[in-house]
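A.B. asks: Coordinates only, no sequence provided:
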């Protein structure tokens, strides 16, 4: 989805320290929705410590420009975190790693997930990265259909104790001239 920056009704902004409760709210909303659709989901109670990632500028919110309403969030790491290193066979590749892609259900079906993914890809290009990587639960049928439709290539599966993570990556495209928002 390429939306010219000036025409987009959305903006993506770094999350601030005052928004830590909002991040937990977004996460728990998404976890409850996942639990209603799939036996494999995020824990219902948020155990995340958002502060370090917020302080480093890795957590971003999708806001509606007209109202300031927050429609979603994403975390984009410029380098692999310990979990990424544990599941990717080549974590030193020129890649950024996306986590916690969340769009509130009230904005479902408007292409906002793709908007966040395109923004993350534009950020990868700005960072000089060749790849945008992410993972999802191997048993989550919806996400495992969604990411290939969004231009991601399946790169295998890592099996842990009681879980399976499917790995996906998308090459950074040069023809995306600017960030979509």
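C.D. replies: Great, that's in hand. In this text the structure is predicted, and so the values were computed from the model without any measurement. Numbering: from 1, shown residues only.
A.B. asks: contacts and neighbour counts: CA atoms only from here.
C.D. replies: OK.
A.B. asks: Help me confirm that residue 77 comes into contact with residue 97.
C.D. replies: Yes: checked against Cα atoms under 8 Å, the pair residue 77 and residue 97 is within contact range at 5.1 Å.
A.B. asks: where do the helices sit along this structure?
C.D. replies: 20-37, 51-55, 82-87, 112-127, 141-149 (DSSP state H).
A.B. asks: Can you tell me which of those helices is most buried?
C.D. replies: helix 112-127 (a mean of 21; mean count of other Cα atoms under 10 Å).
A.B. asks: here comes the other one, which I'd like you to weigh against the first:
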């Protein structure tokens, strides 16, 4: 289903979107590194990272991917799943849930509120599925800026975790 909000078209994604999603991820890694953040996603572009392209392919085929387009150009993506990555140190919820596995925008579209539009779409999709819990996990380093972003979008911090030395935060939102 397509959704048009504030000039942003949100559509279901699929395998054909892999090059665009890899480009989004690569632009995010470069942007983070330019700001001194080498911890969140490392320093290697996602398209060159061992297993990076395969992970994107799995996101686009095994999960519920959504693409936000600006003037017909894929500009951001959100991937929903029915729970956290089974290999992550995060317990599944004790009820049905939707889980944000990936949210990223291409940096050339910064300031367009694409992440906000995609999170609102995730809430709508969760509601349409009859599910009442939407969760996400994110990097909790860097002064907690990313955690604050999700909190501004209606999420509440629930549990912290470490994946090696990578600090993470799980956040949840109840969907009416």
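C.D. replies: Cool, got the structure. Computed from a prediction, not measured in an experiment: that's the story for all the values here.
A.B. asks: Assuming the best superposition, what's their TM-score?
C.D. replies: The TM-score (TM-score structural alignment, normalised by the length of structure 2) is 0.82; 165 aligned residues with a Cα RMSD of 2.0 Å.
A.B. asks: about what we covered before: to residue 170 of structure 1, which of the helices of structure 1 lies closest?
C.D. replies: Closest of those to residue 170 of structure 1 is helix 112-127, at 8.2 Å (criterion: Cα to Cα).
A.B. asks: Now do the buried residues in stretch 163-176 of structure 1.
C.D. replies: Within stretch 163-176 of structure 1, the residues scored as buried using 16 or more other Cα atoms under 10 Å are 164-172.
A.B. asks: how big's the offset between stretch 117-125 of structure 2 and structure 1?
C.D. replies: Following the fit onto structure 1, the mean deviation recorded for stretch 117-125 of structure 2 is 0.5 Å by mean Cα distance after the TM-score superposition for structure 1.
A.B. asks: which outside residues touch stretch 143-152 of structure 1?
C.D. replies: 114, 136, 138, 153-154, 166, 168-171 (Cα atoms under 8 Å, 6 or more residues apart in numbering).
A.B. asks: Oh, that last question was meant for stretch 97-107 of structure 1, not what I typed.
C.D. replies: Residues outside stretch 97-107 of structure 1 that contact it (Cα under 8 Å, 6+ apart) are 26-27, 29-30, 71-80, 84, 112-113, 116, 120, 132-135.
A.B. asks: same thing but at 7 Å, please
C.D. replies: For stretch 97-107 of structure 1, contacts defined as Cα atoms under 7 Å, 6 or more residues apart in numbering pick out 30, 71-80, 112-113, 132-134.
A.B. asks: Narrow those residues to those in strands?
C.D. replies: 71-77, 132-134 (DSSP state E).
A.B. asks: Go through those residues and say which is closest to residue 41 of structure 1.
C.D. replies: Of those, the one sitting nearest to residue 41 of structure 1 (Cα to Cα) turns out to be residue 134, at 15.8 Å.
A.B. asks: any idea what the closest one aligns with in structure 2?
C.D. replies: Residue 134 of structure 1 maps onto residue 136 in structure 2, with residues paired by TM-score structural alignment.
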